[in-house]
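Asker: Coordinates only, no sequence provided:
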């Protein structure tokens, strides 16, 4: 979710004002796809008057809408070989347009591609604020907003080339996957840098680069045994999207008529007592005035979104989706969208942004949830974001402890793990591009160590936010721009270059070195990726838990006290009974477990590999 400048707009119908060449979407398809029946959208002045024909392709249906500028053609591509296939558009027996439609060859093993999972650590990037690898594309003629780095909420020039230039930095840190906020074109006049108000979902924003650059990003990641996760938006497009400017039909988006604001009450999606009007305003309401809400009940809208998502997986060789505002869309439509992608790629992964503050409400959205089954609902969504852990972290390490405050908040979050059908496949995080920076909330380095140790050793798939590993801060209260600052060293004129050890300050180096050690250890720790958790109720603000997988055991100790503590190890004998010693991986020091006591320094985490 995100915030934008609000503009006044009532949308009913906008027609083409001038002729243009035909647009065909999807621009190509692939031979050998499970989804062999595709629906081409052909757009152009008065194109609905034409009759499509092909001697090479099986045209199974032709549809038109109330807008004569659209023609929909359904094709069967099963058993067709890669190549160009001719489609003609005819009027009164005369050929008016010729379309060479290409079926490409799929990459070997494309259907069985493996998505991100609990062995990964995801690095979240806002590309406009990470690094400017190609200053020549900072501003382009046909996109309205130009680069202005002096404007905190403007475009700053970061791009795909900047990400590619620093992949080795991200790999050195220990991250294994990148989630970039959206990169498709956003032609809003202001605040376009976040790119959630997309104006063309088949086109990378030229200020970030080209479609080919995005595909090259995936290639460079795969060379490094890393993964690319695309941020996909199913709920809405931007007001400047070319189809919003000339709607295929009135019902393509939700209208009240025109603009109607969402109430943000996602609980109406599963609330058995919800009123119809509240449910409609959550599901059909616009996120903000500049983001018209797509109608996933509309068969052609849903099919368009399915085909577009699959197109990007094939085209860019993606490893996963993070889906924005997942629980705002029509849930039956979203189920069909998700299932279609997972049917095409059974080992793929999709994580939905379900920003809810109750574990049962989050778990409801994960595939095969017994909670959803009560209502006859199965989302088919493999993964959800653990917002309740985020909420707990943002309180637990700074408040005065009591029966229900302090580290007990963290413990209680994991008590409800039984609600999730696949607990290892949920995304855990302490911050992202919509929240307060963790280093702003907890400005002390020792707190950072505690929080990141927790994130790196619990069940699920950890996600870290760019720059936190060097101590970057940002106050959500000052606006979104403050939590989305430029990474130091990403621009040619930056004095500080934090991408290299010699360019970092001593403080930045302290954060980075700790993060690098922790994240790279996790990369190899299968016990963390797959292990069972046994945890103990926090006492005196010390939380102890174990991760166990076969003979491998890891003991994690989080001491949130301002003083050193002596931990009585007898309390943990049910897990420690067969272990005499261990290795603490952060300090690289041996630990004797025979004495019955364990000294833990103030505000200190310990990760002990038991021997």
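Answerer: Now that the structure is in, tell me what you want to look at. Owing to the predicted nature of the structure, the values given are computational and were not obtained by experimental measurement.

Asker: Please make it C-alpha for all contacts and neighbour counts, starting now.
Answerer: Will do.

Asker: how near is residue 230 to residue 105?
Answerer: From residue 230 over to residue 105 the distance is 22 Å, taken as C-alpha to C-alpha, to the nearest Å.

Asker: Neighbour count: these two, which is higher?
Answerer: Neighbours of residue 230 and residue 105, each counted by other C-alpha atoms under 10 Å, are more numerous for residue 230; the result is 22 against 14.

Asker: For the residue positioned nearest the centre of the chain, give me its contacts.
Answerer: Central residue of the chain (C-alpha atoms, centre = their mean): residue 322, 2.9 Å from the mean position. By C-alpha atoms under 8 Å, 6 or more residues apart in numbering, the contact set of residue 322 is 179, 229, 230, 231, 232, 350, 351, 352, 353.

Asker: Then residue 346?
Answerer: Residue 346 makes contact with 111, 112, according to C-alpha under 8 Å, 6+ apart.

Asker: Against that first model, consider the following:
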């Protein structure tokens, strides 16, 4: 009887130890600048296994954590050539599991890939609400929430195929860069369409498509000389993440003992990250508090967490051929950990651009987070983050065009924003916008198309990288305060079979939609070839009577922008602007194609703008 039990135990042991369920990343690339790779291996009670590569690849360290279902295997990839190898797992001398592992050839010049710059225009899409190109994936067996377009907070069925189908629309509009809100799997049982509670960091949500579909999206963009930006979330993961469900160790997330299931909501006071007077308890409540109940706060103070995220981001860059990242809630992260994460990526890709969401209402506080900030250097900090989002300009735009002239109202408010440009270490590399997926729509704030045109004249000609929000170019509106997030994330008309209005086509657009679209298209396509707008300096004048005048210029090119926010026609005496005109006496308005004599006076109709190429 004893022998039978022993024999059965051996059989069970072999089956037991063969349960290596995941290895992440599933494959890697040879020739990376950082040769160190840490594999996460997951399976039931596998921590007693010894990993070994079949071809002599050196394992530097095998690290065990408190959860016996994990092994972290660090290898040195120096000199490894592209090809397949075997990763064996042994129990003593016996191999109980073998996994094929591959090192791939990197794309040519991968490390020096170009990224988005101020010569680009970024278009923000919520994939679930843009277009449904493949109705067959609206619902999948392995995802919880099902499609229901009647729910403003539900899944509507938009997907990667729908985006690809309409890339020519974006190209015609003049967009050069696409930013999608997260496409990775979000398997929350409800309200999962936004994608910010991700459950698998190596898998595109099957309701959007597959990993290969995502790669194809990048390829299709590149064929059109357009770029792809991934929305990356470092601060929090989704509660249904398989790692969150079975944590490697408790310190992978910020766990609050007094809160239910470790939850304590963030106090959202990002100023505590650099406030020299802040109490530590308040600092921790911001940085370590959870963004929401379904979004456990990740601990970037744990080097293994940072390493996992850095490798994951690099994996997607290599796999899909990404051209940049946008990082959600950047300033809620552990600031040392997120700086390390950012540096890991930019060390590997020196030209790679990453813009962080730093939602603050003060330029000095936002500038703190940009790479090489002199403000942050006071305390010896460098985020290594190339770009930040200009939320103070967003605030100004949201008020200026509905205000009468005043000391700090109307166009004075916009002018005042730019007077603080000296705070930023790289002023051309900040993201400028009038709205996004978290704010009221611009066309709700300004229901009149004239105000939309004023806002676009500004956003598309000032320093920085302009970002548009899907549908604004056809007049889409929405009030978050009245209808919640679903109100500002409505379906794009024409993205679903049976839609009465197809705004993706010229013949399908209404007269109102066409007016918005044609205006936007004209500026965007003109902007593509204008170096003064891309990288020129700015010279601006204090607004008079709600008229703001500024120049964008290089040694060879000069553009004069006049934004008349007054309801009445304004006549400008041009002698005041002689420094900006620089002895040039003629200008062609790119909006109307009219020529203007700029010797003495300039008349500008009420609630209108001029964008003059000087000659």
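Answerer: Great, that's in hand. All figures in this text were calculated on a predicted structure; none of them were measured in a lab.

Asker: secondary structure element for the aligned residue in structure 2 for the residue nearest to the centre of structure 1?
Answerer: When structure 2 is aligned by TM-score structural alignment, residue 322 of structure 1 is paired with residue 326. Element membership for residue 326 of structure 2 (DSSP states H and E) is strand 324-328.

Asker: Find me the equivalent region of the helix or strand just after that strand in structure 1.
Answerer: Remark: after strand 324-328 of structure 2, the chain's next helix or strand is helix 335-348, criterion DSSP H and E. Aligned by TM-score structural alignment, helix 335-348 of structure 2 falls on residues 331-344 of structure 1.

Asker: Quick one: residues in contact with that stretch.
Answerer: Under the contact criterion C-alpha under 8 Å, 6+ apart, stretch 331-344 of structure 1 has outside partners 33-35, 111, 269, 296-297, 302, 305-306, 309-310, 326, 348-350, 378-381.

Asker: That stretch vs structure 2, average offset?
Answerer: Superposed on structure 2, stretch 331-344 of structure 1 shows a mean distance of 0.4 Å to its aligned residues (mean C-alpha distance after the TM-score superposition for structure 1).

Asker: Enumerate the positions of that stretch that are buried.
Answerer: Going by neighbour count (16 or more other C-alpha atoms under 10 Å), the buried part of stretch 331-344 of structure 1 is 331, 333, 334, 335, 336, 337, 338, 339, 340, 341, 342, 344.

Asker: For the fifth one, give its distance to residue 343 of structure 1.
Answerer: Between residue 336 of structure 1 and residue 343 of structure 1 the computed distance is 10 Å (C-alpha to C-alpha).

Asker: go on, the first one?
Answerer: Here the distance between residue 331 of structure 1 and residue 343 of structure 1 works out to 18 Å (C-alpha to C-alpha).

Asker: May I see the buried residues of the top strand by length along structure 2?
Answerer: Using DSSP state E to define each element, structure 2 has its longest strand at strand 94-104. Residues 95, 96, 97, 98, 101, 102, 103, 104 are the ones in strand 94-104 of structure 2 that count as buried (16+ other C-alpha under 10 Å).

Asker: Would you format the residues you listed as TSV with distance to residue 367 of structure 2 included?
Answerer: Compiled in TSV, these are given as follows (distance: C-alpha to C-alpha, whole Å):
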residue	distance to residue 367 of structure 2
95	54
96	54
97	51
98	50
101	43
102	42
103	40
104	39
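
Asker: Start and end of stretch 558-577 of structure 2, how far apart?
Answerer: Length of stretch 558-577 of structure 2, first residue to last, C-alpha to C-alpha: 13 Å.

Asker: I meant to write stretch 475-484 of structure 1 there.
Answerer: Stretch 475-484 of structure 1 stretches 10 Å from its first residue to its last (C-alpha to C-alpha).

Asker: how far is it from where the chain is centred?
Answerer: Counting by C-alpha atoms, centre = their mean, to the nearest Å, stretch 475-484 of structure 1 is centred 20 Å from the centre of its parent chain.

Asker: Ok, stretch 44-62 of structure 1 next?
Answerer: Its chain's C-alpha centre and that of stretch 44-62 of structure 1 lie 37 Å apart, by C-alpha atoms, centre = their mean.

Asker: Could you work out the end-to-end span of it for me?
Answerer: Chord length of stretch 44-62 of structure 1, first to last residue, is 16 Å (C-alpha to C-alpha).

Asker: How about stretch 552-568 of structure 2?
Answerer: For stretch 552-568 of structure 2, the separation between the terminal residues is 26 Å (C-alpha to C-alpha).

Asker: What is the corresponding segment of structure 1 for that stretch?
Answerer: The aligned range for stretch 552-568 of structure 2 in structure 1 is 547-563, by TM-score structural alignment.

Asker: Give the buried residues for that stretch.
Answerer: Buried, per 16+ other C-alpha under 10 Å, within stretch 547-563 of structure 1: 547, 548, 553, 554, 555, 556, 557, 558, 559, 560, 561.

Asker: next one: stretch 399-418 of structure 1
Answerer: Across stretch 399-418 of structure 1, burial judged by 16+ other C-alpha under 10 Å covers 401, 405, 406, 407, 408, 409, 410, 411, 413, 414, 417.

Asker: list the contacts for residue 102 of structure 2?
Answerer: 27, 28, 82, 83, 84, 85.

Asker: Identify the farthest-apart pair in those residues.
Answerer: 28 and 85 (11.6 Å; C-alpha to C-alpha).

Asker: Is residue 368 of structure 2 in contact with residue 375, as I believe?
Answerer: Yes - the pair residue 368 of structure 2 / residue 375 is scored as a contact, 5.5 Å apart, by C-alpha atoms under 8 Å.

Asker: who's more crowded, those two?
Answerer: residue 368 (24 against 20).

Asker: And the more buried one, what's its match in structure 1?
Answerer: Taking TM-score structural alignment, the alignment pairs residue 368 of structure 2 with residue 364 from structure 1.

Asker: go on, residue 296 of structure 2?
Answerer: Matched across to structure 1, residue 296 of structure 2 falls on residue 292, judged by TM-score structural alignment.

Asker: what's the answer for residue 525 of structure 2, then?
Answerer: Taking TM-score structural alignment, residue 525 of structure 2 has residue 520 as its aligned residue in structure 1.

Asker: Please determine how far its match is located from residue 456 of structure 1.
Answerer: Using C-alpha to C-alpha, we find residue 520 of structure 1 at a distance of 10 Å from residue 456 of structure 1.

Asker: Please identify which of the two sits among more neighbours.
Answerer: When neighbours are counted by other C-alpha under 10 Å, residue 520 of structure 1 and residue 456 differ, and residue 456 comes out ahead with 24 against 17.

Asker: Sounds good, over and out.
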